[in-house]
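A.B. asks: Build me a model from this:
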Amino acid sequence: MKSQFRTVRVSSTARTAAVLTVLGLALAGTAVTGPGAGVGSASSHREAPLISGDPQTDNTDVYAFTSPDKPDTVTLIANWLPFQEPNGGPNFYPFADGAHYDINIDSRGTGRPDLTYRWTFRTEDQRGTDTFLYNTGVVNNLTDPTLKVRQYYTLQELRPDCDPVTLIERGVVAPSRTGAASMPDYGRLRDQATVQLPGGGQTVATQAADPFFLDLRVFDLLYGGNLKETGQNTLAGYNVNSVAIQLPKSRLALGGDATRNPVIGVWSSTEKQSMKLTPGGRQPEGPFVQVSRLGNPLVNEAVVPAGLKDAFNALPPSEDHNQPAVVAKVLDPEVPKLVEAIYGIKAPAAPRTDLQEIFLTGIAKATGGPYQVDLNSQLLNQDIDPGAFVPAEELRLNMSTPSTPVPDRLGVLNGDFQGFPNGRRLSDDVIDIALQVLEGATPGKLIAPLAAGDGVNAADRPFGTSFPYLAVPYAKAVNQAN
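C.D. replies: All right, here's what the predicted structure looks like:
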């Protein structure tokens, strides 16, 4: 493995795995979808058969970026439970009790976590036989007796071969927003739910407006065959459940040294036990099993064939390069051929070693890839074992890259090296970036006919300037959001 990733001669399995990853990013713009296209597809929303039936544990997006107002820290955000219609009461949208909601960090490049932050939730439902209402009056504070359903969490820090460290024993979740009359100042509730961490940093578990933005009419022959169907943010109005954590860079870096070892790989995952069902009840039992996983956006949802999607959700990133049944599907990406057929833009020649470097190994001279610059591969970390490095689908962030005062939505493609694929900020336009990259764009050289992308360049609501940066949840019905 060591020689394969320090020269141009990368194995065909690794190369096809890289193409799989990138094709996943771009197919959000070309895949044919089944019933419910309007709410069935986004970054990784309802992407696999089994997880679509278990939305509470369905990862939707992962973000990793240097905190713009606290540059010695990194903010990690992971979202679950997609397409929350704000008026979806009376039980609304809790996290799943007992499941493991994880954010994983790989600082060695092995595809396995060197550090995991794990949230485990439980619900206290005080309604009993008195009421069916989530809240029986206005909720101005998390302690108000009018709030009848509360969730709490335990947050643990996990490292290999070490006992778990409990950072928070009884954290309070900011509740689902039941409406403007019930919760007139949701930001206040979220602030009350934000907890300072021992050793520095902070965290919150909350509902939020879905930060992902795109026009899903892309499925109609690439925006109507002539780009006339663009400019409508399909996800405007929907909420998600989020966990956000802000940590000192030294906490995340290999050996605690973010100067020598600045690059991390990030992904989220969910584990749960089997359920024993009884009339009117259920009881978890048996070992925990990984049921969902997400690093870079759009991979499993739009690329992996239906028969393999559930298996991909169960894999660790360390096994990505060993899946010939999946990678064989994407040795020669389909998307550029579709774009060529519809718009006449010639598809770049395969195999795409540029895509391998961007999305599977990270960008670094040591990979032997075509870019020959050092950006965001764990091979840049001075204290790793290069022989243990494996290609793995992770969202990679170089923590030493300075934050951009005015972020560019196209990230690295427009010279903003703090943007996707070097981590992912809330404002990064990953759909437009992915379409450009798959068509062969390089920094400063965009594919002009597709420069306008899907016409959705920002989220429907502005993001905050301080932690957790997420917009507060929508309170109106989706069909009134705009």
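A.B. asks: CA only for contacts and neighbour counts going forward, please
C.D. replies: Fine.
A.B. asks: residues in contact with residue 193?
C.D. replies: 142, 171-174, 204-206 (Cα atoms under 8 Å, 6 or more residues apart in numbering).
A.B. asks: so of those residues, which ones are in strands?
C.D. replies: 171-172, 204-206 (DSSP state E).
A.B. asks: Now render those as a markdown table, adding neighbour count and distance to residue 114.
C.D. replies: Listed next are those as a markdown table, based on neighbours: other Cα atoms under 10 Å; distance: Cα to Cα, whole Å:
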| residue | neighbour count | distance to residue 114 |
| --- | --- | --- |
| 171 | 21 | 24 |
| 172 | 23 | 27 |
| 204 | 24 | 22 |
| 205 | 29 | 23 |
| 206 | 28 | 26 |
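A.B. asks: Tell me how far the spatially closest residue to residue 227 that is not a sequence neighbour lies from residue 182.
C.D. replies: Distance criterion Cα to Cα, 6 or more residues apart in numbering; nearest residue to residue 227, sequence neighbours excluded, is residue 454 at 7.9 Å. Plainly put, residue 454 is 36 Å away from residue 182 if you go by Cα to Cα, to the nearest Å.
A.B. asks: please give me the structure for this one as well, since I'd like to look at both together:
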Amino acid sequence: MASSHREAPNLTKMSKVDSTDLYMFRSYEPGRAAFVTLIANFQPGQNPGDGPNYYTMDPDAIYEIHIDSDGDAKEDLTYQFKFTNTLRNGGKGITLNIGGKELPIALRQAGQITLADDPDLGEVEDYTLTQITGDRRSGTRASVANATGGATTFRKPFDNAGKKTLPDYPAYANQYIYNITVPGCATPGRVFVGQRAEAFAVNIGPTFDLINYVPIDGASFPGGITQSRDNDDLVGKKNVTSIALELPISCVTGTGNGVIGAWQTASLPQARLLNPKASYASMSQSGGAYTQVSRLSAPLVNELVIGLPQKDTFNAAKPTGDAALADYVTNPTFPAIVDLLFRAPINATLGTSFTNIAPSNLPRNDLVAAFLTGIKTLNQQKTVTASEMMRLNTAINPTPRDQQKTLGVAADDLAGYPNGRRPGDDAVDLTLRVAMGRLCYPVPINGVQTDLGLCKPADAPVGNAPLTDGAPISATEFQNVFPYLNSPLSNSPRTAAPHS
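C.D. replies: Prediction:
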């Protein structure tokens, strides 16, 4: 239930390693413009207060953020996160003496939690962060350390169980924002891993019910969908687990041209043997080489672009292997589905006689630029290798939060999607518009309507229409400080329903 939730058949069985969203942008927190922030979200669809076990990460897995600084579609830097879950008190957690017998309680917590190492929390979740230079499996490894004290183990805060357990969740969670010493980098960065409120605005149910609404803004099209939070299935309703990393720009651009590419992955050992006498400490035995099972960069690619038989193939692939799946970008099926569903209603409403509203410029060079190569005048890397990565031009200054445009580059806000992605960018609306040919029309760049030369307006009959799923979002809904995404929602106490 996010931009890459349940998008591949095999991944539906492994929710803890399900990549959902990647955000990458120049930090717009005041005073932090010399940094780039990357936020990799996992475990989508978390119900607020979903206890008693909540949403720990998979200790068998490795979670990674990869950065390509020169454009060869190979990682130059990888930031690898590895988690461990530990029951305190010798593996018993919190215990109580019941009639002379000391017994572990059934819950993770037994009192109010306010401290970073609160004794009322019986299970703790820690992680290590490793920087890998070069190949993610054979490259040079170096531990990332806490800039205060030098420890190489960090702690993830407990999920938001509710007000009685965590009376001030933001203050509690902020104790787990760490300044970090990045190997080979003179300037400290920052890291935070923990539960956050979902930030991806999307009208999921009706969208996958064969787009059960008219996907044009009702303010400009008769019968079109009206923008409303009521159309949103995630924001204000669900949580997610975020891995947030802020790094100095000077330490990630390498020898490239200042444009970096990034993607996130999760991998599991090849073999897992279940223990028939399972316990907390011994649920299974895992072994073998790490195998990538989840991958994400730009939103909605595996949802709406990759064909059903190859969705798990895409999740297992490296960017260097994306040529094998290029047909899904050059000859996309999603616009054809939109044509089947909406050509007749559009013609009837507008009195037009379109024979096909899907863009006709095949192969779709505009989509190749948006998803595989970067746009030449915006975010193309030093070496151009067709590969599905999110690309960010770090030379473009960040836009202050309150001035950001939700349609990013399409609204002349060059610091936004598809030049990276910020929490306040409306990725669904932008993806719909690009898929239907928005880049065939001039786009505003520094106030000048600019023809990108990728295709022509005649190629895309509805490419300039205000396509939308009706679920709005705004940068002002999010924090103006790292880690940007809001504190997670809780379900306790419940908000009383109004009396009729």
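A.B. asks: the more surrounded of residue 454 and residue 182 of structure 1?
C.D. replies: residue 454 (27 against 18; other Cα atoms under 10 Å).
A.B. asks: quick revisit: just the ones in strands among the contacts of residue 193 of structure 1 now: which is nearest residue 85 of structure 1?
C.D. replies: residue 206 (15.5 Å; Cα to Cα).
A.B. asks: Now do the same for the closest one: its match in structure 2.
C.D. replies: Taking TM-score structural alignment, residue 206 of structure 1 has residue 194 as its aligned residue in structure 2.
A.B. asks: go on, residue 457 of structure 1?
C.D. replies: So, by TM-score structural alignment, residue 457 of structure 1 is matched to residue 472.
A.B. asks: Count the residues that sit near its match.
C.D. replies: Using other Cα under 10 Å: residue 472 of structure 2 sits among 24 other residues.
A.B. asks: Please give me every residue in contact with it.
C.D. replies: Contacts here follow Cα under 8 Å, 6+ apart; on that basis residue 472 of structure 2 touches 201, 227-229, 232, 426.
A.B. asks: And the helices in structure 2?
C.D. replies: 88-91, 169-174, 204-208, 301-304, 311-316, 327-330, 334-350, 365-367, 427-435 (DSSP state H).
A.B. asks: of all these, which lies closest to residue 48 of structure 2?
C.D. replies: helix 169-174 (13.1 Å).
A.B. asks: superposed on structure 1, where does the closest one end up, distance-wise?
C.D. replies: Comparing helix 169-174 of structure 2 with its match in structure 1 after superposition yields a mean distance of 1.6 Å (mean Cα distance after the TM-score superposition for structure 1).
A.B. asks: Which other helices and strands does that helix contact?
C.D. replies: Helices and strands in packing contact with helix 169-174 of structure 2 are not found; criterion 3 or more Cα pairs under 8 Å, 6 or more residues apart in numbering; DSSP states H and E.
A.B. asks: Count the neighbours of residue 140 of structure 2 for me.
C.D. replies: Neighbours around residue 140 of structure 2, by other Cα under 10 Å: 13.
A.B. asks: Number of residues surrounding the nearest residue to residue 335 of structure 2 once chain neighbours are set aside?
C.D. replies: Among residues not flanking residue 335 of structure 2 along the chain, residue 358 sits closest, at 5.0 Å (Cα to Cα, 6+ apart). Per other Cα under 10 Å, the neighbour tally for residue 358 of structure 2 reads 25.
A.B. asks: Need the counterpart of residue 358 of structure 2 in structure 1.
C.D. replies: Looks like residue 358 of structure 2 aligns to residue 347 there (TM-score structural alignment).
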